[in-house]
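K.L.:
Just the structure for this:
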Amino acid sequence: MNDAFDRRLFLQGAVSLSTLMALGLPASAAADEGALSFGHVKPFSFGVLVDRARKSASEAYVPPEKPAPGITSKLTYEELGKIKFKTEDALWADGPAPFPVTFFHLGTFFQKRVTINVVDGPNAREIIYRKKSFDMPADSPAQAMPDGVGFAGFRFQEPRAGQVDWKKNDWVAFLGASYFRSIGELFQYGLSARGIAVNAADPNPPHQEEFPDFKEFWLEPVPNSTNQIRVYALLDGPSVTGAFSFLMTREKAVLMDIDAHIFTRNDINRFGLTPLTSMYWFSEQAKPTAIDWRPEVHDSDGLALWTGAGEHIWRPLNDVPSTTTSSFSDSNPRGFGLLQRDRNFDHYLDGVRYELRPSLWVEPLAPFGEGSVQLIEIPTNDEIHDNIVAMWVPKDPVKGGQSFNLKYRLHWAADEPFPSNLARCVATRLGNGGHPGTARPAGLRKFVIEFLGDALKSLPYGVKPEAVVTTGRGELSYIFTEAVPDGVAGHWRAQFDLLVDGPEPAELRCYLRNGEEVLSETWLYQYHPF
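P.N.:
Predicted coordinates for the structure are as follows:
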């Protein structure tokens, strides 16, 4: 997915279906300028949607329709940037739901038709695409687009009764394959979530990665709610189908309670549930000389895990030399997420506000069972590509004809929602190993890991925490801790040198303790010698 296109392009996007139906008006009554139009009334329920997905899994896969390819192929990034959905035509611009809905136009990067319906009680109607609901130049290729071709996706605007102008601000967007994202509590888009990941970065041919699509959506108001909305989605792909329910809450953080019923058509080698997708290029830990003028460029800087056994783990992200998958085996994890911990503008210096990118945490609402959190890191030389994936992968092989029901909550927030009382890792730094004024042996690397937190503030005067460091290969030396000389209470750093031979990565582990008392979360790192 072209992340630069996705993150920059959010089009502007209003007679309510409930109002039309209450008035007893047929769909054609909404066909005048300045209003949406709707298809025929059809019965709808989530149970029926689950049955539809289950039945579809036993049938041959039919790829989504790509209407008017001769037109969409001409709607490039630049051309789509000139097309704006008319906010006066937004669904629920006047109620009853608190969040008006605007729509994305089909184009070069998003050619697949997405059907979008609005739910009213036990019934639903399709929202019909009409080009007159979009502002576009007179010479735009989209002027030739016929009505009824569908949309590329949609987004929820901020509430009409909120403090910001809803016509200029949105908080959730569904666009492309099964991708969706939210601005979280810091009002900035960044990483994305997906409905499912199939054979992501699988090194075993012929298991090609698939990108199942949310091919149809249903939007439903939540009765008497001023901060919630519900979305249903039908997922379809060559090897999998699914029915998803999203209950989305607009609070300080954005919460999404997801109930997913997933059915497999074929065997799947790497079956990724609750997948999160982000971008990491470089940070303070290891940056090639003069690669870019900015100190850091990333949407997320680490993977956080809260294991079923209660351990808190922090794994900084890498820009790896080749595609790498790390697996963290667990049973019934309490949560995991891709976080942006560094919130200092001076560490980025960029107007796109990387320091405000949301963190995204997965909280199981029902046991996940046995499996692993898998972290996929893909090499990149630019910020336009999403090159990081974190997902839950069941332990047992996944065969065609299986079904899964997953219940979980996504927290789009500034930080993980359940922080521990332990000190947390706030920086990882690498440099040449050895002592000042002495020869620096080839292959010797120094690691400096900063920890900050209340558990370190309470240490008695003169007591130093112990750094417990282990490595999967190589030789450790010169291990010690010291207070960071910045006057900040509870700010310590652990240092050690590592000598390794050969290019294979080394798996490192470090935490701080005082006697038998654990003081910090566990730092994990995959070091790629260079």
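K.L.:
switch to C-alpha atoms for all contacts and neighbour counts from now on
P.N.:
Will do.
K.L.:
Now do the helices in the protein.
P.N.:
3-8, 17-22, 46-57, 69-72, 77-80, 454-457 (DSSP state H).
K.L.:
which secondary structure elements does the second one contact?
P.N.:
When you say that, I think you mean helix 17-22. On a contact count with 3 or more CA pairs under 8 Å, 6 or more residues apart in numbering; DSSP states H and E, helix 17-22 meets strand 115-120.
K.L.:
helices or strands next to the strand it packs on in the packing?
P.N.:
Using 3+ CA pairs under 8 Å, 6+ apart, strand 115-120 sits against helix 17-22, strand 123-128, strand 213-221.
K.L.:
what residues does that strand touch?
P.N.:
With CA atoms under 8 Å, 6 or more residues apart in numbering as the contact definition, strand 115-120 has outside contacts at 17-18, 44, 124-127, 150-151, 215-221.
K.L.:
Here is the second sequence; please produce its structure so I can put it next to the first one:
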Amino acid sequence: MEVVVLPERFRISAIRDAAPTLRRRHLAVVAGAAALAAPRQISTARATSAAAPSSFDAQIVPTLARELSTRPHRPRRGNLPRVLDTLDYDGYRGIRFRAERALWAGAGLDFQVQPHHLGFLFKERVDLFEVADGQAMPISYDASHFTFDNGPPPADLGDIGFAGFRITHPLNRPDHFDELCSFLGASYFRALGRGHAYGLSARGLSIRTGHPQGEEFPAFTAFWIERPAPGARSIVVHALLESQSLTGAYRFAIAPGASTVMEVQAEIFARVAVDGFGIAPGTSMFLFNPGHRGTVSDFRPAVHDSDGLLMRTGRDVQIWRPLSNPRRLQVSGFQDSAPRGFGLMQRARDFADYQDLEASYHRRPGLWVEPMDEWGPGEVQLVEIPTPSEIHDNIVAAWVPREGLKAGEARRVRYRLHWVSEPPLPGGLLRFAATRSGAGNGSGALRFVLDTTPLQGRMDTLPQAQVSASAGRIANPVVQPNPETGGLRLSFDLETDRSRLSEVAAVLASEAGPVSETWTFRWTG
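P.N.:
From the prediction side, this is the model:
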């Protein structure tokens, strides 16, 4: 463990040992491309569905989660016919839900539900229930609700259940139901705002991400989906979370729009003592961009779902950390108390930034996490995993509380997830829109060139650059207008002095205080 102290703002801890067990795949599936995790053994005591409806209220799922946390954890086992168990990626894509059979199709509501079929990487049953008038009705599997490109479905499947589900909504135009969000794979889910294309994912909870002994992946094992009232502008989903170490009860209130917002309430129950668990984790992909290209040979200028971690601390300091595809695993902890928000963002939003007609990286949303309670001390933990390909998710960011969970302890947490092009932050501060680096003056020196967003008014006096490094020396800092962008350009050299690692921070400030966010960067030799 290496600890580096940065000037009066935050502390970063770095774990630099590679952990190949953390690699996970990021693939497109069915008609929406949901983020996938690598095959993993997840044990759960699954909620039992019944043929008849049962009563339902807001305490049903928390009560069930609390009760399950007192029992031994039982493995979830898939029991699929071979034709489904051995499906490859293309075969799974060939199974599609019939839109006309969606839950609430033809009911005049603004939301519909389409279940995901089991198969490929998704072999463990997830139970789905429709909630209406205080009753929960199991949603039963019916093969006739799907089309199969590679021939008819296996005979006599029975009620095998589902792998998850998607919610559709007239998001982009009033006469068409677009995919709004999808819950598929462990506790992964993702959503879209207006005009977005699927990119990064969220998770219900993470446990020991970046730990050398491997990560534990909780899974959503059952969902209760409330039937919305006519004209309702949001939809409510309840979920049961289970893993070896804990259980959880989640409530999602999902409001679509230009930025889709999910209000999340979670109650977590520990079976055993749990350290290193992450609240509101986001999972993304960063392969390269112009400032971090290495030896990549690719016609595209950049390939990533997110290009930086943005934070707003409890002291109202705004911090931007460009992402990297490191040579070795990196885990950074930005220590804070009562954070105001954090998230993985996609700042490069022009087609010219990527030149990719298929992936549409310029339309990928950012994910901003807004706490609704006082979260206390902890850290925003950023995990960056080496990857050679864009099919791998290699970035994870989550809030890790300083105090873990004791066996038998319960903890409640509330937050909002904003799926956005721009995060809901106060205006006024310049943002660092581009980070570039190359050879500087002198042997071993590295030059950084940072461009800000355009100025929002006249600036009679240029701000001063406050640049620091935990190792090495900063030289030749220069601030100048950039007439091509309407913003400012900051350049400086980092003389590494044979250092192997240096945490660099920069901010533009006037006599009245900061005029920009704080830019941070980890240089490794």
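K.L.:
still on that earlier bit, what's the closest of the helices of structure 1 to Ser192 of structure 1?
P.N.:
With CA to CA as the measure, helix 3-8 is the member of these nearest Ser192 of structure 1 (9.7 Å).
K.L.:
For the closest one, buried residues please.
P.N.:
3, 5 (16 or more other CA atoms under 10 Å).
K.L.:
what do we get in structure 2 for Ala197 of structure 1?
P.N.:
Counting by TM-score structural alignment, Ala197 of structure 1 lines up with Ser206 in structure 2.
K.L.:
Surely that match touches Ile279?
P.N.:
Yes. With contacts counted by CA atoms under 8 Å, Ser206 of structure 2 reaches Ile279, the gap being 6.9 Å.
K.L.:
what touches both of those two?
P.N.:
Common contact partners of Ser206 of structure 2 and Ile279 (CA under 8 Å, 6+ apart): Ala398.
K.L.:
Return the distance of the counterpart of Asp353 of structure 2 in structure 1 relative to Tyr525 of structure 1.
P.N.:
Under the alignment (TM-score structural alignment), Asp353 of structure 2 pairs with His347 in structure 1. Computed as CA to CA, to the nearest Å, the His347 of structure 1 to Tyr525 of structure 1 distance reads 21 Å.
K.L.:
between the two, which one's more packed in?
P.N.:
Applying other CA atoms under 10 Å to His347 of structure 1 and Tyr525 shows that Tyr525 carries more neighbours, namely 19 against 16.
K.L.:
In space, what's closest to the counterpart of the more buried one in structure 2 - neighbours in sequence excluded?
P.N.:
Matched to structure 2 by TM-score structural alignment, Tyr525 of structure 1 sits across from Phe521. Closest residue to Phe521 of structure 2 apart from its sequence neighbours, by CA to CA, 6 or more residues apart in numbering: Val504 at 5.2 Å.
K.L.:
do the same with Phe165 of structure 2
P.N.:
Of all residues not flanking Phe165 of structure 2 in the chain, Pro115 sits nearest, at 4.0 Å (CA to CA, 6+ apart).
K.L.:
Likewise for Gly108 of structure 2?
P.N.:
Leaving aside its chain neighbours, Gly108 of structure 2 sits nearest to Pro230 (7.1 Å; criterion: CA to CA, 6+ apart).
K.L.:
Counting neighbours, what do you get for that neighbour?
P.N.:
11.
K.L.:
distance of it from Ala136 of structure 2?
P.N.:
Taking CA to CA, one finds Pro230 of structure 2 at 19 Å from Ala136 of structure 2.
K.L.:
Over to Ile395 of structure 2?
P.N.:
Ile395 of structure 2 sits at a distance of 37 Å from Ala136 of structure 2 (criterion: CA to CA).
K.L.:
before we move on, what about Arg93 of structure 2?
P.N.:
Where Ala136 of structure 2 is concerned, Arg93 of structure 2 sits at a distance of 30 Å (CA to CA).
K.L.:
Give me the more crowded residue out of those two.
P.N.:
The residue with more neighbours, out of Arg93 of structure 2 and Ala136, is Ala136; 22 against 19, by other CA under 10 Å.
K.L.:
Pull up the gap between the closest residue to Leu444 of structure 1 other than its chain neighbours and Asn381 of structure 1, please.
P.N.:
Spatial nearest neighbour of Leu444 of structure 1, excluding adjacent residues (CA to CA, 6+ apart): Leu499 at 4.5 Å. Leu499 of structure 1 sits 27 Å away from Asn381 of structure 1, going by CA to CA.
K.L.:
what about those two, which has more around it?
P.N.:
More crowded of Leu499 of structure 1 and Asn381, by other CA under 10 Å: Leu499, with 17 against 11.
K.L.:
Which residues are in contact with the more buried one?
P.N.:
Neighbouring residues of Leu499 of structure 1 by CA under 8 Å, 6+ apart: 443-445, 474-476.
K.L.:
which residues of structure 2 does stretch 422-430 of structure 1 align to?
P.N.:
With TM-score structural alignment applied, stretch 422-430 of structure 1 matches the range 429-437 in structure 2.
K.L.:
I meant stretch 149-159 of structure 1, not that one.
P.N.:
Mapping stretch 149-159 of structure 1 onto structure 2 (TM-score structural alignment) gives residues 160-170.
K.L.:
for the matching stretch, how far is the first residue from the last?
P.N.:
Taking CA to CA, stretch 160-170 of structure 2 runs 30 Å from one end to the other.
K.L.:
Likewise for stretch 67-87 of structure 2?
P.N.:
End-to-end distance for stretch 67-87 of structure 2: 36 Å, by CA to CA.
K.L.:
And stretch 464-475 of structure 1, by the same measure?
P.N.:
Note: stretch 464-475 of structure 1 ends 23 Å apart using CA to CA.
K.L.:
Thank you, goodbye.
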